[in-house]
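Peer 1: Let me see the structure of the following:
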Amino acid sequence: MSLLELRDVSYRYPESQEVSIEHVDLTVDAHALTVIVGPSGVGKSTLLNLIAGYTTPLNGQVLMNQQRVQGPSWQRGIVFQDMALYPWLTVAQNICFGPKMRGLAATTYEPLLTELLTETGLLAFQDQPVYELSGGLKQRVALARACINQPPLLMLDESFSALDNYTRNEMHQLLLNLWRRLENSIIAITHDIDEAIFLGQRILVINGKPGTVAAMLDNPYFNQDVTTGLGTDYVAFRQKLLGLIEQTN
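Peer 2: Alright, predicted model coming up:
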């Protein structure tokens, strides 16, 4: 049984007559890692907002575990590019914010907090205010904050785009480690083709006005370090992706 299904989903912003995305179908299995790529303005973030339950489709259905998504839920965590952290709270307080708001007892999430602080390299910073941290450390806090709820589905909206290459590579490995540990599903949006190829078991390409699905590709280079030698097959796969992104409806 699939974890998530989008069936013929379309969306138009209330203040506009322009349709943002149209006739989008998507299936995400449990413990799958899906990356969405496409030009700016084709509705990639809109798609995440629909899956998160922040907005409602104009047409079609968004289903999670065969149940219609009707609003936000801890079961669908999301990490934004701007992180949306609370700067006046400490690292640990930021991470624990979600479980506390859900009314969970501290004993239910404190063991996972310690594990996440350790795995993300934040243990030494747990009592430090977030505003004192670097961008890379803040992104680690945002990721840990989403993971402590143990959502079956975690979404990332250009979450690593503002980081330098070295820090971004560290975050890639951290994300994959957490994904294997928590055994959840991940949907990530990126504009970086090489990031998409490294992180995505499957890569969904959206383009056009309105945004529609151009392709869904199985990725033979998932979690492979190709920087030491880019073979002709990899280059051809990368060029195929670029060509699909550049297509217009």
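
Peer 1: make it CA atoms for all contacts and neighbour counts henceforth
Peer 2: OK.

Peer 1: Run through the strands of this protein in chain order.
Peer 2: 4-12, 19-28, 33-37, 59-64, 67-68, 76-80, 153-157, 185-189, 202-207, 212-218 (DSSP state E).

Peer 1: and those strands as JSON lines, adding mean neighbour count?
Peer 2: Below are the strands of the chain laid out as JSON lines (neighbours: other Cα atoms under 10 Å):
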{"stretch": "strand 4-12", "mean neighbour count": "21"}
{"stretch": "strand 19-28", "mean neighbour count": "19"}
{"stretch": "strand 33-37", "mean neighbour count": "24"}
{"stretch": "strand 59-64", "mean neighbour count": "19"}
{"stretch": "strand 67-68", "mean neighbour count": "13"}
{"stretch": "strand 76-80", "mean neighbour count": "22"}
{"stretch": "strand 153-157", "mean neighbour count": "23"}
{"stretch": "strand 185-189", "mean neighbour count": "24"}
{"stretch": "strand 202-207", "mean neighbour count": "24"}
{"stretch": "strand 212-218", "mean neighbour count": "17"}
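
Peer 1: Can you lay out these as JSON lines showing distance to Leu137?
Peer 2: Formatted as JSON lines, the entries for those read as follows, by distance: least, Cα to Cα, whole Å:
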{"stretch": "strand 4-12", "distance to Leu137": "30"}
{"stretch": "strand 19-28", "distance to Leu137": "29"}
{"stretch": "strand 33-37", "distance to Leu137": "23"}
{"stretch": "strand 59-64", "distance to Leu137": "31"}
{"stretch": "strand 67-68", "distance to Leu137": "35"}
{"stretch": "strand 76-80", "distance to Leu137": "14"}
{"stretch": "strand 153-157", "distance to Leu137": "16"}
{"stretch": "strand 185-189", "distance to Leu137": "19"}
{"stretch": "strand 202-207", "distance to Leu137": "27"}
{"stretch": "strand 212-218", "distance to Leu137": "32"}
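
Peer 1: next up, for comparison:
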Amino acid sequence: MGQPAVTPGLPTYRVRGIGLAARTAVGATAVLYLAVALSPLLGMALARQARIDNERELLLAALIVEVVLSLPMVAAYLTAAVLVIIWTWRARKNIEVFPGALPTLGAGWAIAGWLVPFANFVMPVRVIANVARDSLWRRFTPTLVTVWWSGWLVFSIGERVVSRLDSRAYDRLPETPSTSGDYQAYGDYYRDSLLRNAVPAVACVIAAVALYLLIQRISAAQEARIARAAPAWPNGPVPGGPFPGVPLSDAPAPTVTPPGPEGQSRT
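Peer 2: Here you go, the predicted model:
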């Protein structure tokens, strides 16, 4: 006799809804980050127009646009982080009830792994790799996990490096541009910023797509397994009932035989 889909008596957690929310937030973060990464294109155009018109206000407009685009991106990023952590914890708890699964790290690492310094370079991918193997029944870690984590590391580190380089380069710009060379310096700054943003932007898209697919596939596999273990009654077949495989409400009513003469009382 085969093993049950899940170990009886242990709790399971729904991951489809939270997984959908996490995928949506991850996708929104990637799109908004791309908008921020490409915003230097507008800065280049405004710097060129400012040089022609000698209008410093256009340079300020470029800075405001970048800030306005960054705010929703940060909000989406934080939302995605919270949802992914919740989803990871639920998915990690679920594999504990899957017979044959081999959890290698405690469920607490699904949360602490993202928050503990230095450990957050290793622990999140180990938790996800474990969840992916035991949910998708793979002997080895799926390639998507490696692609996701590689993209995430390049994006996370690259974005910080680019931010510092941009900040230092911006501080060297003339505060009150007045000559053609001053305005050209702003144009060169936005051009260089656009080039610097290329690597983390590509890495962000790769990581987001890989994580989106991982959450989708793991959620579907876990939900399907949990559904196989769910009892079919009371709306389905009644175990041990007189009509196996037929809902109780659809079962034919038993035939009642009137009592015969021997069943009648005597006076």
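
Peer 1: Just give the TM-score of the two.
Peer 2: TM-score for the superposed chains, counting by TM-score structural alignment, normalised by the length of structure 1: 0.25, backed by 107 aligned residues with a Cα RMSD of 6.0 Å.

Peer 1: do you know which of the strands of structure 1 lies nearest Arg145 of structure 1?
Peer 2: Arg145 of structure 1 lies closest, by Cα to Cα, to one member of the strands of structure 1: strand 76-80, at 8.8 Å.

Peer 1: For Ala25 of structure 2, list the residues it contacts.
Peer 2: Ala25 of structure 2 makes contacts with Ala76, Tyr77, Thr79, Ala80, Leu83, as judged by Cα atoms under 8 Å, 6 or more residues apart in numbering.

Peer 1: tell me which residues in the helix or strand harbouring the last one are buried?
Peer 2: It stands for Leu83 of structure 2. Per DSSP states H and E, Leu83 of structure 2 falls inside helix 57-94. Within helix 57-94 of structure 2, the residues that count as buried by 16 or more other Cα atoms under 10 Å are 58-59, 62, 66, 69-70, 73, 76-77, 79-81, 83-94.

Peer 1: what's the answer for stretch 101-118 of structure 1, then?
Peer 2: Buried residues in stretch 101-118 of structure 1 (16+ other Cα under 10 Å): Tyr109, Leu112, Leu113, Leu116, Leu117.

Peer 1: Against Ala210 of structure 2, how distant is Ala47 of structure 2?
Peer 2: Using Cα to Cα, to the nearest Å, we find Ala47 of structure 2 at a distance of 37 Å from Ala210 of structure 2.

Peer 1: Also Leu60 of structure 2?
Peer 2: Distance from Leu60 of structure 2 to Ala210 of structure 2, by Cα to Cα: 37 Å.

Peer 1: higher neighbour count, Ala47 and Ala210 of structure 2?
Peer 2: Set side by side, Ala47 of structure 2 and Ala210 show more neighbours around Ala47, with 30 against 21, by other Cα atoms under 10 Å.

Peer 1: ok, now which ones touch the more buried one?
Peer 2: Ala47 of structure 2 neighbours (Cα under 8 Å, 6+ apart): Leu58, Leu59, Tyr183, Gln184, Tyr186, Gly187.

Peer 1: rerun at 7 Å
Peer 2: The contact partners of Ala47 of structure 2, by Cα atoms under 7 Å, 6 or more residues apart in numbering, come to Leu58, Leu59, Tyr183, Tyr186, Gly187.

Peer 1: Next up, identify which helix or strand it is on.
Peer 2: Assigned by DSSP H and E, Ala47 of structure 2 falls in helix 40-53.

Peer 1: Any buried residues in that helix, and which?
Peer 2: Pro40, Leu41, Leu42, Gly43, Met44, Leu46, Ala47, Arg48, Gln49, Ala50, Arg51.

Peer 1: Against Leu63 of structure 2, how distant is the third one?
Peer 2: Read it as Leu42 of structure 2. Separation of Leu42 of structure 2 from Leu63 of structure 2 (Cα to Cα) stands at 10 Å.

Peer 1: and what of the fourth one?
Peer 2: If you measure Gly43 of structure 2 against Leu63 of structure 2 using Cα to Cα, the figure is 8 Å.

Peer 1: Please apply the same query to the last one.
Peer 2: Taking Cα to Cα as the measure, Arg51 of structure 2 falls 16 Å from Leu63 of structure 2.

Peer 1: what about Ala224 of structure 2, how many neighbours?
Peer 2: Residues lying near Ala224 of structure 2 (other Cα under 10 Å) number 12.
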